[in-house]
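Student: sequence and predicted structure are below.
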Amino acid sequence: MNSKTNVKLVTIAIFVATFLTAVEGTIVSTAMPTIVGELHGVSLMNWVFSIYLLTNAMMTPIYGKLADVLGRKPVFIFGLVIFLVGSTLCGFSNSMATLIISRAIQGIGAGAIMPVSFTIIADIYSVDKRAKIMGLNGSAWGIASIVAPLLGGFIVDHLNWHWVFFINLPIGLVTIAMIQIFFKEKRRIMSSKIDFLGSILLMLSILSILYSFQRWGDDGIDLIVLISFFIFIISLLLFIQWEKRVEDPIISLKLFNNRTFVIQNVVAALISGFLIGFEVYIPTWTQGILGLKASMAGFAVTPSSILWIAGSFFAGSMMAAWTPKKVLSISLFFILVGAIALGSLPINTPFYLFFIISAVLGIGFGITITTTTVTAQSLVPQADVGVATSFNTLSRTLGQTLMISVFGIIFNTQMHKEIVKTPGTKDSMMDILINPQTANQLPQHLIPKLREALYQGLHGIYIAGIFIVILAIIINLFDKKTKDYLQ
């Protein structure tokens, strides 16, 4: 640790940067109906979110390597600057096409914030304190889940949707100033050439696999999906072959010789995939089936964000005493209980039960994600912490992006099966049902049948979620029974 670094102020700056990215998704979701109404682009709405995830995931491993080679500060500040440029362009957008392009730029910048934040935490805190600090930093997501819907609603009602993006500017500029002034690190001299070909092949493989799943979820399997998947296979094979030969690879393949490192990242990907299904579709349940307002529905997952912090604190103590395998066995048990509960819920489930399930899952998520992140960092030499951290972040992002497409396929297929069985109903009615403000426009005698169709779609997602968690538990069983931390 560099003694000149103001640890407290740098930690605050990291917290603010994390909050900035955490609040972005929810606040844009709140404003999206207004944005779509003004820009007339409902058919392109999904791409406002998807392109952000695509470019974010694509750039994450690149930033991780650059953070190791060039230093944390310049990469972190560069990412924030690009994020703010993208935010500004989003605010000035006057069509869905320009908004989507601007969101792509925003995602390119955001790809640096999360992995480099975790890397800086690894630099300024010892292993035994790291889990607690990550828990505190993770509380930004909990705060964002409460603040973002209220803030987004206020901005849209009293200003206009453009300010949803402009509000990032003052916060981001203050964060950049704090990192520039208070975070001190030794100037690094680039000791090797950057692996540009490896970076391009890796970005191509990530982009093609994510696009193929996104397209599959939207339009089913077609020629473009198959071509995208073929490009993924070829670019991945070329990437692996190139990384074996290059002097300083963008991702060292030696990392994958460590069984614990591989297992921790696979578990992180699977649980992050389950997590996105929980967070995205529970509000759909509470609005479409229970008929609650959007603001109230969003609070159904809030206990998860709050208990996540407690789980992170527990993870610190547990990792000090036990192996990663044992810690994950306990945390995955909590998640499995929550997953089985979700998969068993009847259609008339009262709202308060979602609070209880959300709390149980929050503890499991907090322990699992914190443990996988800290373990991934602790298994590699200091010189590779940035790459290891960014790969862990990439694993989680890939898990979320791929599984949200799979869940979408399950959801739409199950709903369609039910709708076909019921005369007088059609798929387009589901859009009206999910919005409590428009549900009363539907014929009253069809609403119970439509809710049953929605329930079957959601039920299919959470049955799939049970199998995802069980798979994570099985994979964790193959881990070592000993610790082999390097730091």
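Tutor: That came through fine.
Student: CA only for contacts and neighbour counts going forward, please
Tutor: Will do.
Student: and the nearest residue to V69 once chain neighbours are set aside, how many neighbours does it have?
Tutor: Nearest non-adjacent residue to V69, counting by Cα to Cα, 6 or more residues apart in numbering: M190, 5.9 Å away. The local packing of M190 (other Cα atoms under 10 Å) involves 12 other residues.
Student: what helices or strands is the host helix or strand of G408 leaning on?
Tutor: Per DSSP states H and E, G408 falls inside helix 385-421. With contacts defined as 3 or more Cα pairs under 8 Å, 6 or more residues apart in numbering; DSSP states H and E, the packing partners of helix 385-421 are helix 45-70, helix 96-124, helix 196-219, helix 259-288, helix 351-378, helix 447-476.
Student: next SSE downstream of the first one?
Tutor: Proceeding C-terminally, helix 45-70 gives way to helix 72-92 as the next helix or strand, assigned by DSSP H and E.
Student: list the buried residues for that following helix?
Tutor: Using 16 or more other Cα atoms under 10 Å as the test for burial, helix 72-92 gives 72-73, 75-92.
Student: stretch 472-487 now?
Tutor: 472-473, 476, 479.
Student: turn the residues you listed into CSV, columns for distance to N160.
Tutor: Listed next are the buried residues of stretch 472-487 as CSV, based on distance: Cα to Cα, whole Å:
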residue, distance to N160
A472, 44
I473, 46
N476, 48
D479, 51
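Student: ok, the residues you listed vs G460, which is closest?
Tutor: Comparing the buried residues of stretch 472-487 against G460 with Cα to Cα picks out A472 as the nearest, at 18.8 Å.
Student: pretty sure the closest one sits against G273.
Tutor: No: contact criterion Cα atoms under 8 Å: A472 and G273 do not qualify, at 10.9 Å.
Student: where's A269 relative to A388, distance?
Tutor: Distance from A269 to A388, counting by Cα to Cα, to the nearest Å: 14 Å.
Student: do A315 as well
Tutor: From A315 to A388 the distance is 19 Å (Cα to Cα).
Student: re earlier: wait, which of the helices and strands packed on helix 385-421 is closest to R245?
Tutor: helix 196-219 (10.5 Å).
Student: second structure follows, compare the two:
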Amino acid sequence: MVGPFVDGTAEPSIWDAGHRRTTIGLLTLVTLVAFEAMAVGTAMPSAVAELDGVAWYAWPFSAFLVTSVVGMVVGGEVGDRRSPRPGVLAGVLVFATGLLIAGIAQHMAVLILGRAVQGLGAGVVIVLLYVIAGQAYSSDLRPRLFGAFAAGWVLPALIGPLAAGLITTHVGWRGVFLFLLPLVGAGLVLLLTAGSDDAPARERADHPRSKAPYALLAGAGIAGLQYAAQRLDLASVALVVVGAAALAVGLRRLLPRGTVRARPGIPAVIASRGLLAGAFFGMDVLLPFVLTEQHGWSAATAGLPLTAGAVGWVVAAQLQGRRPDVPRQRVLRAGFLLLALGLAATATTAVPALGGWPAYLTWAVAGVGMGLGMPSVGVLLLDQSPEAERGANSAAFQISDVTASALCIGLSGVLVAGAADGTGELWPAVLAAVGVLSIPALLGARVAGRTVPPGQAAPAPATTLAAT
């Protein structure tokens, strides 16, 4: 058990007097952004029905995705050039403006605009929260902080859809957007009153050109590929070609050189984030559909294995935070291996005789893998990023996540559409998806060893503790 410092002073914590307000502010904003992302899917059917925008159903999601990539790049540039807290203020205000626009929309075009504004603000905020985490917390506290971040992202998955459903039913879909406004303000006040920045504002002498246009190009490429996966007709072939080209050109300028090859150090860390997200979320969106169509589960029951995965994620994230002394690359490798195991075992949902019930356990195992892996890559990123590059690296980190998730989710959709024969026999799609999505999980287990440059030991905890 970890005890007090050898000099008798209290052990630092993310909840001590020097960090408490910052921690609460960070977690409040993370949770609210995550809740909005989880809840909007529940409210959207009612919104498009009222606004007569069924034909434009996918656009609010695509608009958020495209502008969030732009926001990530802008947030990274602000974090590297200036103090991050004013940037967070601007990002939250933009996000809140988007909530307001969407909440009062009387036309589908206005709702899409509101979602685009939300995405821009959310992208800025998420990246700058990482920059603040790098400034305000020492290396030995970051595993606990990212464990708390995991809870802030995953817990909305447990309550978000239900809460949004109740609000939509009893208040209306607009409440899903408007009720978040005062809570966003509260989180912002806590964060901005937590203390001054640990680092002064910076201005680079060379004033490098903004990469925001490339972010817009990459975001448009992702949206084009997603739309093509939904159409699956002749026109989708052209969309795939154009979208892939736009994405390739954009990512070439947005990700560190060597990311695709997982070059040791930061490139491998950023690649690992994408491999984790792609492998997990590619199956996460497919699993309820398979349980519903293959085994006849109700919509509510089919979502319960996802809850099991979320619980596994949160529990593992908290456990890894209690062992900051364990090298992060080892924890990351264990996470990838458990994710691969959970994916492989989820292939049992293809067996009609089992009725899909093993998914409760198998997806919990995959969630444990994510709970070990996601916080670990966050710690590795901040430990290896120079202060002047934390913003750019955090932006690339998030872009890797978004890109890989979108591509693997789209691929899962294509596999389902291509394998289903119209009779409800989806087992070929399940097996194909498990096989394809296991590749990034297994590849990640190999890449994990490259997340620390050769000859460089993993950073040791910053404090010397005495066992009790």
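Tutor: Thanks, I have it. From a predicted model like this one, the values you see are computed outputs, not experimental measurements.
Student: follow-up on the earlier one: neighbour count for A269 and A388 of structure 1, which is higher?
Tutor: Ranked by neighbour count (other Cα under 10 Å), A269 of structure 1 and A388 place A388 first, with 31 against 27.
Student: contacts only, for the more buried one.
Tutor: 64, 376-377, 380 (Cα atoms under 8 Å, 6 or more residues apart in numbering).
Student: thinking again about what came up before, nearest to L332 of structure 1, of the buried residues of stretch 472-487 of structure 1?
Tutor: I473 (6.5 Å).
Student: alignment lookup: that closest one to structure 2.
Tutor: In structure 2, the residue matched to I473 of structure 1 (TM-score structural alignment) is A445.
Student: for that match, which non-adjacent residue is spatially closest?
Tutor: A445 of structure 2 sits nearest to R333 (Cα to Cα, 6+ apart), 4.8 Å away.
Student: quickly find the element holding the aligned residue in structure 1 for the one you found.
Tutor: Here R333 of structure 2 is matched to S329 in structure 1, going by TM-score structural alignment. Assigned by DSSP H and E, S329 of structure 1 falls within helix 324-344.
Student: residues of that helix that come out buried?
Tutor: Buried-residue list, helix 324-344 of structure 1, by 16+ other Cα under 10 Å: 324-329, 331-343.
Student: swap in stretch 180-193 of structure 1?
Tutor: 182-184.
Student: what of stretch 173-181 of structure 1?
Tutor: Here stretch 173-181 of structure 1 shows 175-176, 178-179 as buried, counting by 16+ other Cα under 10 Å.
Student: just stretch 191-211 of structure 1 next, same as before
Tutor: Buried residues in stretch 191-211 of structure 1 (16+ other Cα under 10 Å): 194-195, 197-199, 201-211.
Student: quick revisit: quick check, nearest of the contacts of A388 of structure 1 to I356 of structure 1?
Tutor: Scanning the contacts of A388 of structure 1 for proximity to I356 of structure 1, where the rule is Cα to Cα, the winner is A376, at 30.6 Å.
Student: what is the burial count for T168 of structure 2?
Tutor: 20.
Student: which one in structure 1 is aligned with it?
Tutor: Per TM-score structural alignment, T168 of structure 2 is aligned with V156.
Student: now do the SS call for that match.
Tutor: With DSSP: H, G, I helix; E, B strand; the rest coil as the basis, V156 of structure 1 sits in helix.
Student: so who does M38 of structure 2 touch?
Tutor: Counting by Cα under 8 Å, 6+ apart, M38 of structure 2 touches 156-157, 160-161.
Student: swap that for G219 of structure 2, sorry
Tutor: Going by Cα under 8 Å, 6+ apart, the list of residues near G219 of structure 2 reads 65-67, 69-70, 247.
Student: quick one: which two of those are the most distant?
Tutor: Between any two of these (Cα to Cα), the greatest distance is 14.1 Å, for T67 and L247.
Student: returning to that earlier point: pipe the buried residues of stretch 173-181 of structure 1 into JSON lines and attach distance to G220 of structure 1 and secondary structure per row.
Tutor: JSON lines is the format used below for those (distance: Cα to Cα, whole Å; DSSP: H, G, I helix; E, B strand; the rest coil):
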{"residue": "T175", "distance to G220 of structure 1": "42", "secondary structure": "helix"}
{"residue": "I176", "distance to G220 of structure 1": "43", "secondary structure": "helix"}
{"residue": "M178", "distance to G220 of structure 1": "47", "secondary structure": "helix"}
{"residue": "I179", "distance to G220 of structure 1": "45", "secondary structure": "helix"}
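Student: can those go into CSV with extra columns for distance to V420 of structure 1?
Tutor: Below are those laid out as CSV (distance: Cα to Cα, whole Å):
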residue, distance to V420 of structure 1
T175, 53
I176, 54
M178, 58
I179, 57
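Student: what is the nearest of those residues to I363 of structure 1?
Tutor: Lowest distance from I363 of structure 1 to the buried residues of stretch 173-181 of structure 1 (Cα to Cα) belongs to T175, with 29.4 Å.
Student: identify the residues contacting the residue mapped onto the closest one from structure 2.
Tutor: In structure 2, T175 of structure 1 lines up with G187, judged by TM-score structural alignment. Residues near G187 of structure 2 by Cα under 8 Å, 6+ apart: 24-26, 28-29.
Student: how about A218 of structure 2?
Tutor: Here A218 of structure 2 is in contact with 66, 69, 246-251 (Cα under 8 Å, 6+ apart).
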